[in-house]
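A.B. asks: just need the structure, nothing else, for what follows:
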Amino acid sequence: MYQAIRTPYTCCNAVLLLFFNRFDTTKRVFAQIAKVKPPRIYLAGDGSRHTDDKAKIERIRAFLLGHISWDCEIHTRFLETNLGCKLAISSAISWFFSHEKQGIILEDDCLPNVSFFRFCDELLERYKHNEQVMMISGWSALDFAPHTQVEHLCAKASLKEDYYFSKYNHIWGWASWARAWSRYQLTFKDFKNEFKILNNFSSKSEKTLWYNTFKAYAQGKIDTWDYPWTYSIWKHKGLCIYPKQNMILNIGLNRADATHTNTESKFSSMPAYELIFPLKHPRKVEQNYRLDSIDFKAVFQNRPLWAKLWAKIRAKLCIIFHTNAHAL
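C.D. replies: Purely as a prediction, here's the structure:
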């Protein structure tokens, strides 16, 4: 079993912190970055939407610049006008990768533990020349709290390595390479034909969900940067590193000022773990279809009550089985 291990660690790669107007969450995320003292820090903030925003934003910018207490390069991109979530974040990431070959990216509500930085450092180096690997995630749905997704205990117990390769790119704390981000496609020119080239769906329901999601984005109904990142990875048949243990807490959920999630979220009570190193690596770079199917059902798909009840029964049987197996 993994236990929390808190040892000093110095980050090897540059870190990009994306923020807007939430001082409390930004301060907490920055405190975690400060613990690992990255050699280069990039601060990117969108401009204000109105007068009330301006004072909040100026306070955050002043705080960040005044509290970098370790020796490092400081790069800033403080916008005067408001671009919105999609353009402000995507252009900031492009700015970051115009200076860095690889690096770590955190938004102002994604609270990492120390293990996250070492996890990213080691895997950025290990896969830097593998074009198929396009992203490293620090967030894991395999760590759902038992009362919400008990079945994941079975999936988690079956994974012997510290991560697997997934088609899904969870962006609550992540890392990547400039070579991968160079494939980022922000807009669709011919949506229907561009969607047709995707052939990585395991079910009709999954295909339908993503068709509707990408279509809504293409029609301008969703102001976000991450769906086109998902599409770009799938278009190029890329894979993402998905950790067995969750290392990120989203501290921006269930708030009135949340960008996309201001109602009660099932992700708000997930645990986070410090890892035990050295990491156990998969033997092959290939998609884990079974775990991706579980991830889709848990994260993206709303299931009927009978399916949830059956999943809980199966999970309890799985727990009993594994307990007895360990006792033998």
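A.B. asks: rest of the way, CA atoms for contacts and neighbours
C.D. replies: Fine.
A.B. asks: near Ile294, how many other residues are there?
C.D. replies: 17 (other Cα atoms under 10 Å).
A.B. asks: that one and Tyr168: what is the separation?
C.D. replies: Distance, Ile294 to Tyr168, by Cα to Cα, to the nearest Å: 11 Å.
A.B. asks: next one: Leu209
C.D. replies: 14 Å.
A.B. asks: repeat for Thr25
C.D. replies: 26 Å.
A.B. asks: could you do Ser140 as well?
C.D. replies: 11 Å.
A.B. asks: got it, and Gln149?
C.D. replies: Distance from Gln149 to Tyr168, by Cα to Cα: 18 Å.
A.B. asks: what of His75?
C.D. replies: 30 Å.
A.B. asks: tell me which of the two has more neighbours.
C.D. replies: Tyr168 (20 against 14).
A.B. asks: let's compare: structure for the following, please.
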Amino acid sequence: MKLAPIALFVYNRRNHTRRTLESLVTNPGFTESLLYVFCDGAKSEKDLDSVRSTRELIHSYELENVTIIENECNKGLARSLVDGINYVLQKHDRIIVLEDDCYPSQDFLQFMNICLDNYESDERIMNVSGYAPPIMIPDDYTYDIYFSYRFSSWGWGTWRRAWKYYSKDSGILKTIDSSISIKKKVDRAGLDLYTMLKWQIEGKIDSWAVFWAINIIMHDGLSINPVRSRIMNIGHDGSGVHCSADGRYDVQINKQKTSTIAFPDAIIPDNRIVKSYSDFQTGNLFKKMFYVCHHRFGKFIDPFISLISRVF
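C.D. replies: Sure, this is the predicted structure:
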């Protein structure tokens, strides 16, 4: 089995980084894998001490397989992550990506590498996600992974052959708006995705992931998700820049050892799981109503949706 290099992105959360690293370094295959740690620079003087402390933690592990890249200026999560992925994929043909709040299971690396190996040559599969949201999986579904039109950015991997399609072209919004069929493909992944793209282009949020999600859809790609999550996000405690306190995404990570994975015989998404995933991403009835209204009357109700969607 080929071992993909690991890219870990950290900023100023020492405790989150410590927990993530403690689990990662005990994963089978870690010591044989290359680790790249990207440390973003402080955004302001008040972050200097926490940034410095986090970097000291990274160096304290004295790992022989690590390359540490420390930015002097603050790139922000989106630019830091995209630049780091590009850096690694210039050297390697695949990658596993973690942020400082993505706590991995003990078989995370094994799961990711088996999937990256299995679908290496299949252009339809563009992403492997380690996190799986707490959705209902049918009792008669006997496989260990499922195919999704939506990827998760918490502990994921891809190949150079797929990442070449990553683009931040704002013109993609006009392409979606001009095609009913493309719009349906985007909405199939969750009604929130179109709104996120629009807000990203308008500068209301800072997300690299929304572009990757849209790029996968635009190229008729699929993501792999585990039935049992290999990642627990520990950043929904109000400490992160992009994650507020929220327990909706809490999961129990896999405790079983992974030696083999039961893959579906055909690359066909299960419509029951697709709907369950989409409903979870869209949110409750109030949010669904807001997203539907936003798609139709966005410029008139944007200020209200931005406020009310946070309440519900």
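A.B. asks: what's the TM-score for these two chains?
C.D. replies: Here the TM-score for the pair of chains, by TM-score structural alignment, normalised by the length of structure 2, is 0.83; 282 aligned residues with a Cα RMSD of 2.4 Å.
A.B. asks: which helix in structure 2 runs the most residues?
C.D. replies: As assigned by DSSP state H, the longest helix anywhere in structure 2 is helix 285-311.
A.B. asks: can you show me the helices along the stretch 1-150 of structure 1?
C.D. replies: All helices of the stretch 1-150 of structure 1, identified by DSSP state H, counting those that start in this stretch, fall at 23-36, 51-66, 84-99, 114-126.
A.B. asks: can you say which of the ones you listed is packed in most?
C.D. replies: helix 114-126 (a mean of 20; mean count of other Cα atoms under 10 Å).
A.B. asks: helices or strands up against it?
C.D. replies: helix 23-36, strand 102-107, strand 133-137, strand 174-177 (3 or more Cα pairs under 8 Å, 6 or more residues apart in numbering; DSSP states H and E).
A.B. asks: now those as JSON lines including distance to Thr323 of structure 1?
C.D. replies: As requested, these are exported to JSON lines (distance: least, Cα to Cα, whole Å):
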{"stretch": "helix 23-36", "distance to Thr323 of structure 1": "36"}
{"stretch": "strand 102-107", "distance to Thr323 of structure 1": "37"}
{"stretch": "strand 133-137", "distance to Thr323 of structure 1": "30"}
{"stretch": "strand 174-177", "distance to Thr323 of structure 1": "34"}
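A.B. asks: looking at these, which is closest to Ile222 of structure 1?
C.D. replies: strand 102-107 (18.6 Å; Cα to Cα).
A.B. asks: tell me what that closest one is packed against?
C.D. replies: Against strand 102-107 of structure 1 (3+ Cα pairs under 8 Å, 6+ apart) you get strand 15-19, helix 114-126, strand 174-177.
A.B. asks: any chance of those in TSV, plus distance to Ile319 of structure 1?
C.D. replies: What follows is these, written out as TSV (distance: least, Cα to Cα, whole Å):
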stretch	distance to Ile319 of structure 1
strand 15-19	39
helix 114-126	27
strand 174-177	31
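A.B. asks: these: which one's closest to Trp95 of structure 1?
C.D. replies: It's strand 15-19; of these, that one is closest to Trp95 of structure 1 (Cα to Cα) at 9.9 Å.
A.B. asks: where does the closest one end up in structure 2?
C.D. replies: Per TM-score structural alignment, the counterpart of strand 15-19 of structure 1 in structure 2 is residues 6-10.
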